[in-house]
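[1] pasting the sequence and the predicted model now:
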Amino acid sequence: MNTAGTGDTGPQSVRLDVWLWSARLMPTRSAATAACRGGHVRRNGDPVKAAQKIVVGDELRVRSPGRERIVVVTRILTKRVGAPVARECYEDHTPEPAPQLAAAPPRRERGTGRPTKRERRQFDRLRGRDAGGAAAPWEDPRD
């Protein structure tokens, strides 16, 4: 209840899945619930359930494909708001992605067919999947 003169500006806590959806960190509430169920969301370092309440000051770590976002809740939301307003409801402490991950993987020209064995080895070295040690006896050391 919000009574006049108490200085209460809104709810003090809200369900985690509702807040993730409202702050536009997840596209749908069911996606937020599924992320919590899958262990992709942590509050203050601990795995959480979707129905747990969050308050201002909680640190949330939200893992999505290829990235982990670290946000600190600064305002409680109960309804989905526009992107500029949603951005003001959390502080983003996510580190910058590594430059090699931000760059697009090398592409081959269309119509050139499958890569040769030499090109595959070069791609593997570039991606860090190189076997490491010395070349196998049947491999050409000039590659």
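    The structure has been received and is ready for your questions. Small disclaimer: the values here were computed from a predicted structure and weren't measured. Numbers count the residues shown, from 1 in each chain.
[2] when you work out contacts or count neighbours from here on, use the C-alpha atoms and nothing else.
    Fine.
[3] residue 126 belongs to a strand?
    No - judged by DSSP: H, G, I helix; E, B strand; the rest coil, residue 126 forms no part of a strand; its state is helix.
[4] for burial, what's the neighbour tally of it?
    Neighbour count of residue 126, defined by other Cα atoms under 10 Å: 12.
[5] what of residue 34?
    16.
[6] can I take it that it is in a helix?
    Yes - assessed by three-state DSSP, residue 34 belongs to a helix.
[7] put this beside the first:
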Amino acid sequence: MDEKVRIDKWLWAVRIFKTRSLASEACKKGKVSINGVSVKPSREVRLNEIIDLRIPPITRSYKVKAISGKRMGAKLVVDFMEDVTAQDQLDLLNSTKQFGFEQRERGSGRPTKHDRRLIDKLKQ
């Protein structure tokens, strides 16, 4: 394990961001903060820090359990970070899912013409 790792590299390694450049961009835009202070992509991560990540409409919080600069499999992520997002933030996320968007069963594909007509009928 590495002792010193940049925050953009750590966010990428624990699979919060798909690419390191996206993690770096989020830091530059002020969406990543530690102890309430926005951080630059070059800021080094320390053990047991709480990293706050603003992803509208909520703020997610992660606790650093271990440090690594190498991208890992999804099963290993739980050894390196812990999701400590407040319950009220998760409730806010669930409420926006219920009221803001239409939902379809996973794997059902795009609606057919018949499905679309039924959806339009229900909306009216």
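    It's in. All values derive from a computational prediction rather than experimental measurement.
[8] after superposition, what is the TM-score?
    Laid over one another, the chains give 0.74 as their TM-score (TM-score structural alignment, normalised by the length of the second structure), with 105 aligned residues with a Cα RMSD of 2.2 Å.
[9] from the chain's centroid, how far away is stretch 91-108 of the first structure?
    From the chain centre to the centre of stretch 91-108 of the first structure is a distance of 12 Å (Cα atoms, centre = their mean, to the nearest Å).
[10] buried set for it?
    Buried residues in stretch 91-108 of the first structure, counted by 16 or more other Cα atoms under 10 Å: none are found.
[11] in the first structure, what residue corresponds to residue 74 of the second structure?
    Under the alignment by TM-score structural alignment, residue 74 of the second structure pairs with residue 83 in the first structure.
[12] wait, that match sits on residue 24?
    Yes - in this structure residue 83 of the first structure lies within contact range of residue 24 using Cα atoms under 8 Å: 7.0 Å.
[13] of these two, who's got more company?
    A direct count of neighbours by other Cα under 10 Å for residue 83 of the first structure and residue 24 places residue 24 higher, at 18 against 12.
[14] so the aligned partner of the more buried one in the second structure versus residue 71 of the second structure, what's the distance?
    Alignment note (TM-score structural alignment): residue 24 of the first structure maps to residue 15 of the second structure. Separation of residue 15 of the second structure from residue 71 of the second structure (Cα to Cα, to the nearest Å): 7 Å.
[15] cool, and residue 121 of the second structure?
    From residue 121 of the second structure over to residue 71 of the second structure the distance is 47 Å, taken as Cα to Cα.
[16] these two: which is more packed in?
    The neighbour count for residue 121 of the second structure versus residue 71, taken as other Cα under 10 Å, is higher for residue 71 (15 against 9).
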